[in-house]
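Undergrad: Okay, predicted coordinates and the sequence, questions at the end:
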Amino acid sequence: MPSCLALIWDPADPDAAAAASDIDRCVRRGAPEAARHAVSAGCVLHDLTSGTTGRHVLSIPAGEVSGAVFGRLFRRACARIPVPPLAILDQEAGRRIASSRGASLMTDYWGAYLAFLACSDGTVVLTEPTSSIPCFYCQTRGVTLVFSHLEVCPLPDWIRFDPDLDFIANLLAYDKIQPGQSGLRGVRELAGGCRLHVSGGRVRKEALWDPRQVARNALEPAPEEAAACLRETTSCVVRTWGQACPHLALNLSGGLDSAIVAACLMQEPGALDMRAVHFILRGGDPPEAAQARAVARDLGIELAECLIDPADPLPPPDCHPLSARPFREFLGRRADAERRQALGLAGRTVFTGQGGDHLFLETRDPLIFADYLRRHGPGRRAAHELLAAARLSGESVWHVLAESLSHLVAGPRETAAIRSIRERQTGLNRLTHERLDASDLLPVWACVPEGLPPAKFAQVSGLAHMIQIRESLALPGTDETVHPLISQPLVELCLQLPAYLLCHGGRGRGLVRQAFAGRLPDQIRLRRSKGDASRFYTEQLKANRDLLADTLMNGALVANGLIDRADVEAALRPGSYGVDTFGRMILVCYVIEAWLGRRTRRNAAP
């Protein structure tokens, strides 16, 4: 997993310079193989990625302004042609990046990166819009630390982090919130598409990329042209990632999105060393193996299969990395790596089809008709679009018409993102919900539509969840994960296409289904059902009940009054944890408890 740490300080401040020197020495002792890059007299960047020799850092030459890009950077080009990651930036490109204070990175390039620019009035840090690489920052003794993965940063003992219990309480409501905080007091998260300006020990941040602004610049070609554009852009970003990571293992779920990724990669089969793997969840859920096999057979991909038993033990609570916040992937990441190693897939970049539901728009929202009326009014195609919205939602045309007109007359209601948080209330997190304002947990663009029509805004607000799909833990022995669909050019195209066009023909993801006609088996391309793992998780809870009960009932969450011991007992009572009102929330609590308990014990140690 690409990981980095940057130190930023004022070289004219002797105390800050001494602190930066001490931190720098500690990092070099603790990570002797890390590549160190001096960005300026007051900024140094450490590439902490396991096993690298600095291949993740690209210098920005710009005369008086110096800088570096950490990660992978691709130049925007023709949507049909995949491009290799940039190995060098010329002086002209560097000057353009510098003169825009990094903003041109988001218009002229895309990828997975953090950027650092040393300017005359301070240092600028930028995150790319999809936030593929996490970015956290804090300040101590005049030094600003910017890091992707705290768990791999070898810092001196005098830097201590205390848990932020208010943030932890909010995580119990929804563990993928993005309020700009972290699980540690004084540590902030820089969201995707933002710029942080550090000068004289002060920081200021601003948003450069707003998905609502992208969506307002709508494109509405004819369905056939839109399908071709969507297919070409999808193929381009997936194949670009394939060129950057040619030794890969694709998670082939049997669903539409991973099948689309497979079809794009197999356009140039000789250029890749690719295998696919399908994980079979025991527990009684409908199997997806037949669909995965059909895709692999049709595309000529070697497919490995791996059984996962719900009775497998959960990772011990004291194994959660000392990261900046709890992450749900703690539950299965190490076990996943061990399974891949047993299948001979270790060392390969993991590719997934994650993000497709959000971008290609898997929805049953009748308000796609309201979107159409907002854009076109009651024209000659209105009846056709009304029928399509009824087909999509499974409601009568009268219901769709009433809902759409009500929305157009009465205006915006509670947003889908906020409603989904409110609906997550269970017996376990009721204490949090009693004082919660859900709008504080999400970026403003996920809460305020700013004139977007309702179905398009629902898609925009859903990006807040999609972005948190990223792999956020740097664990030893695990391979890098890439979600090629969550790439800026494809994200922006899907935001620009109207919701009713993405749902062409009254089908969720209808446009992309049309786009890949003839490239995928119809049993995959046209299927509407989705895989379900609810029985697997119920059996997993049953098998690990004693561990869950002991950890939660005697842990830091109860000790700090964030959950109630009696609520834990009720949630783990036989017959309760298979019910939706508790469901996987128990596992989320376990992850948060594992992180908080370990961080608390670490801070109590002498």
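TA: Cool, the structure landed.
Undergrad: C-alpha from now on. contacts and neighbour counts both.
TA: Fine.
Undergrad: and the top helix by length along the chain, which residues are buried?
TA: Across the chain, the longest stretch assigned as helix under DSSP state H is helix 223-244. Buried residues in helix 223-244, defined by neighbour count with 16 or more other Cα atoms under 10 Å: 223, 226-244.
Undergrad: Surely Ala262 is in contact with Ala249?
TA: No - counting by Cα atoms under 8 Å, Ala262 does not reach Ala249; the two are 10.3 Å apart.
Undergrad: what about the two, which has more around it?
TA: Higher neighbour count among Ala262 and Ala249: Ala262, with 28 against 24, using other Cα atoms under 10 Å.
Undergrad: quick one: the more buried one is in a helix?
TA: Yes - assigned with DSSP: H, G, I helix; E, B strand; the rest coil, Ala262 falls within a helix.
Undergrad: Please enumerate the helices of the stretch 351-500 of the chain.
TA: Remark: helices assigned in the stretch 351-500 of the chain by DSSP state H, counting those that start in this stretch are 356-359, 368-376, 382-393, 397-410, 416-422, 430-433, 454-467, 488-496, 499-502.
Undergrad: To Arg28, which of the ones you listed lies closest?
TA: helix 454-467 (31.8 Å; Cα to Cα).
Undergrad: For that closest one, which outside residues touch it?
TA: With Cα atoms under 8 Å, 6 or more residues apart in numbering as the test, helix 454-467 has contacts from 130-132, 176-178, 211-212, 215, 355, 358-359, 361, 365, 367-368, 370-371, 412, 415-417, 442-443, 445-447, 449, 495, 498-499.
Undergrad: cool, and stretch 61-68?
TA: Applying Cα under 8 Å, 6+ apart, the contact partners of stretch 61-68 are 39-40, 57-60, 89-92, 94-95, 98, 115-120.
Undergrad: Could I get the buried residue list for that stretch?
TA: So for stretch 61-68, counting by 16+ other Cα under 10 Å, buried means Pro61, Ala62, Val65, Ser66, Gly67, Ala68.
Undergrad: Out of those residues, which sit inside strands?
TA: Using DSSP state E, the members of the buried residues of stretch 61-68 that fall in strands are Pro61, Ala62, Val65, Ser66, Gly67, Ala68.
Undergrad: In addition, the following structure is provided for comparison:
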Amino acid sequence: MSGFVALVWEGTGAPVAAEGLVRALDAQPQLAPRASAPGLRVWSWGRWSLAVRRAGAAAIVGDIYGAVPEADADLTPRRWGRALIEGAWGRYVAISPGAGGAPPAALRDPSGALEAFAWRRAGVWVVASGFEPLPARLWPDEIALDWPAVVDCLERPLAALAQTPLRGVQALTPGRLLHLGRSAAEEDLWRPSDFVGAAAPADAAAALAGRVAQAVSVLSRGRERALVEVSGGLDSAIVAAGWAGGGGRCADGFALNYAGDRPEGDERTWAQALCQELGLRLAVRVKRPRPWRVADLAWGSGAVRPSFAGLDADRDADTAALARRTGAGAILSGGGGDAAFFQAPSPKVVADYLAAKGIAHAFDPFVQDVARWLGRSIWSVLLASARGREGAPRLAMSRFLRAEARSAGVGRPHPWLADAEGLPPGKRLQVAALVAAHEGYGPSRRAETAPVLQPLLSQPVLELCLAIPAWTHVAGGVDRGLARQAFADRLPPQLVVRRAKGSLTSLYARQAAASLDVLRPLLLDGALASAGVLDRDRAAEALTAERLMRDGEGLALLRAVPVEAWVRHWQARIPDAAAARR
């Protein structure tokens, strides 16, 4: 995965510590110096090169489109960052020197497409996408495993996306400015809640089609040789249609579909119909259960936090290999579409509708459509929509954690969710889904090979989708109803009206059952069980071939696999804070 590292300090002259760190980074053969300014140095690494541009005294890592203001002595980092977000968008991390008495600051763009973390080393701030390939002398002054945050990775994954399980390392939240002074104070410059309730366009479908087409076109510009993932579902089809409509052609003529080896996971019929409609040739890879190897499960364990983006190791490695073989400059994905377009079936959309229209509209056709969609009576839907806020659903992983561990997490909500408390219920659900989509940006084998572009999570698309009411998104009582309407003239009719979705649960159950000689010792005799986080007895009961094939409950334990590998990696390298009960 391509990455970057920047050193930031206050003042025009480099302190002695900064000079030593600069020399250490210059000595790393994998690192290429990319930008230099008073109080700022930037390097990059990786198979594909991240763009780095100067904007006055500031540096912007990644791709940015639109009006980019130059940072100077008259613009504090806050004012500059706000101007940047309002005038431009992209996949970037911006680093601004101090001005007007304010310390330097770093900003991760609202899409969150590039990972970014910050820590202090010998009085100098380090802002980077990760640790690799940094020498240990660049690691934080005080670094240790943070067990409550490790628990959050399993029990509260949305909260975990705003933190790291390494003490001394701070995650940059998308749309938030991190002030790099003596302490790291954060400030919101972009929040999903700012766009909820904004005036939605009169023709929402046309606006959505135009905004998505623009995002796909701009992000893929100059990357005509791309792999386009086509799952057979709606979201990836919309991205493929936007790319093909902009004159793009897949690398060596390929769109890419992964089909399960059983009918319930084989969606190639819809992928073939799409590619025939768009004039794209389709490469179909049939997935079959292959036992996992330890190397598969431990890949990426040296990252700042556990990564779930490459958990399907076979598919991830195969996509990366195909991208290398065809020289693809990007991998286009429909990731995040279920959140942006509102896929989740829920009576909460009725609560939003009645809050806006009034209780006299309780029996409107829309409410009846939602009841049919959910397979419930209209009275049941109305009752559920009128209830107070529902508690967060328990993850399937929760039952495999010891009670002491479940209560030991950090427990702080993700800033986007804390800020969404006053939003209508349906919109809170949408914001939570958008937070969850950021898991897809973690390290993966395919992202090492080429940029993974997710246009449906781009800032312009998010801002429009947040402004559109939840009930408009599910017009007609259909998940992603507005998106279906917006792209009906560009997609095969059978795909637009399709409601079902393929399932690979059987394949993963068979693969897990074939991998028990690896999974059982990894989890039952591992660091999580030793620390009192994982309930060894419950895990052992679920990790049997019979149970996996019968009810698949043990598949929830797969989330613990990258966390276990990550903990083992870091226990061998840094102090263990030992905050878990042992």
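TA: That came through fine. Every value quoted in this text rests on a predicted model; they were computed, and no experiment measured them.
Undergrad: Need the TM-score between these chains.
TA: Overlay of the two chains. TM-score (TM-score structural alignment, normalised by the length of structure 2): 0.90; 570 aligned residues with a Cα RMSD of 3.0 Å.
Undergrad: that older thread, could I get the helices of the stretch 351-500 of structure 1 as CSV with mean neighbour count and distance to Ala271 of structure 1?
TA: As requested, the helices of the stretch 351-500 of structure 1 are exported to CSV (neighbours: other Cα atoms under 10 Å; distance: least, Cα to Cα, whole Å):
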stretch, mean neighbour count, distance to Ala271 of structure 1
helix 356-359, 22, 24
helix 368-376, 21, 41
helix 382-393, 20, 39
helix 397-410, 16, 48
helix 416-422, 17, 41
helix 430-433, 19, 51
helix 454-467, 22, 29
helix 488-496, 22, 22
helix 499-502, 28, 31
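Undergrad: Tell me which of those lies nearest to Pro326 of structure 1.
TA: Among the helices of the stretch 351-500 of structure 1, helix 454-467 comes nearest to Pro326 of structure 1, with 15.6 Å by Cα to Cα.
Undergrad: what span of structure 2 lines up against the closest one?
TA: Counting by TM-score structural alignment, helix 454-467 of structure 1 falls onto residues 425-438 of structure 2.
Undergrad: go on, stretch 495-502 of structure 1?
TA: Using TM-score structural alignment, stretch 495-502 of structure 1 lines up with residues 466-473 of structure 2.
Undergrad: Not counting the matching stretch itself, show me its contacts.
TA: By Cα under 8 Å, 6+ apart, stretch 466-473 of structure 2 touches 192-193, 195-200, 204, 340-342, 349-350, 352-353, 426-427, 479-483.
Undergrad: Repeat that for stretch 191-202 of structure 1.
TA: With Cα under 8 Å, 6+ apart, stretch 191-202 of structure 1 has contacts from 8-10, 106, 121-131, 135, 139, 142-144, 178, 180, 190, 203-210.
Undergrad: if we go to 7 Å?
TA: 10, 121-131, 142, 180, 203-209 (Cα atoms under 7 Å, 6 or more residues apart in numbering).
Undergrad: Identify each buried residue in it, please.
TA: Ala191, Gly192, Gly193, Cys194, Arg195, Leu196, His197, Val198, Ser199, Gly200, Gly201.
Undergrad: list the contacts for the counterpart of Leu523 of structure 2 in structure 1?
TA: Using TM-score structural alignment, the partner of Leu523 of structure 2 in structure 1 is Leu552. Neighbouring residues of Leu552 of structure 1 by Cα under 7 Å, 6+ apart: Val568, Tyr590, Glu593.
Undergrad: Of these, which is the nearest to Thr478 of structure 1?
TA: Nearest to Thr478 of structure 1 among the contacts of Leu552 of structure 1, counting by Cα to Cα, is Tyr590 at 21.7 Å.
Undergrad: Three-state assignment for that closest one, please.
TA: Recorded secondary structure, Tyr590 of structure 1: helix (three-state DSSP).
Undergrad: Residue in structure 2 paired with it?
TA: Checking TM-score structural alignment: Tyr590 of structure 1 goes with Val561.
Undergrad: now swap in Val295 of structure 1 and tell me
TA: In structure 2, Val295 of structure 1 lands on Leu274 (TM-score structural alignment).
Undergrad: if we can go back for a sec, which element follows the longest helix of structure 1 toward the C-terminus?
TA: The helix or strand immediately downstream of helix 223-244 of structure 1 is strand 247-251, counting by DSSP states H and E.
Undergrad: roughly how far out does that following strand sit from the chain middle?
TA: Taking Cα atoms, centre = their mean, to the nearest Å, the mean C-alpha location of strand 247-251 of structure 1 is offset from the chain mean by 19 Å.
Undergrad: how far apart are that strand and its match in structure 2?
TA: Its matched residues in structure 2 lie on average 0.8 Å from strand 247-251 of structure 1 after superposition (mean Cα distance after the TM-score superposition for structure 1).
Undergrad: end to end, how far does stretch 218-236 of structure 2 reach?
TA: The straight-line separation of the ends of stretch 218-236 of structure 2 (Cα to Cα, to the nearest Å) is 17 Å.
Undergrad: picking that back up, Ala438 of structure 1: which of the buried residues of stretch 191-202 of structure 1 is nearest?
TA: Of all those, Ala438 of structure 1 sits closest to Ala191, with 17.8 Å by Cα to Cα.
Undergrad: Which strand or helix spans the aligned residue in structure 2 for that closest one?
TA: When structure 2 is aligned by TM-score structural alignment, Ala191 of structure 1 is paired with Thr173. Thr173 of structure 2 belongs to no helix or strand when assigned by DSSP H and E.
Undergrad: Could you tell me how far Thr173 of structure 2 is located from Arg568 of structure 2?
TA: For Thr173 of structure 2, the distance to Arg568 of structure 2 equals 26 Å [Cα to Cα].
Undergrad: sorry, back to before: pipe the ones in strands among the buried residues of stretch 61-68 of structure 1 into a markdown table and attach distance to Leu343 of structure 1 per row.
TA: Output for those, formatted as a markdown table (distance: Cα to Cα, whole Å):
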| residue | distance to Leu343 of structure 1 |
| --- | --- |
| Pro61 | 44 |
| Ala62 | 47 |
| Val65 | 48 |
| Ser66 | 45 |
| Gly67 | 41 |
| Ala68 | 38 |
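Undergrad: Tell me how far Val277 of structure 1 lies from Arg525 of structure 1.
TA: In this view, Val277 of structure 1 and Arg525 of structure 1 are 19 Å apart by Cα to Cα.
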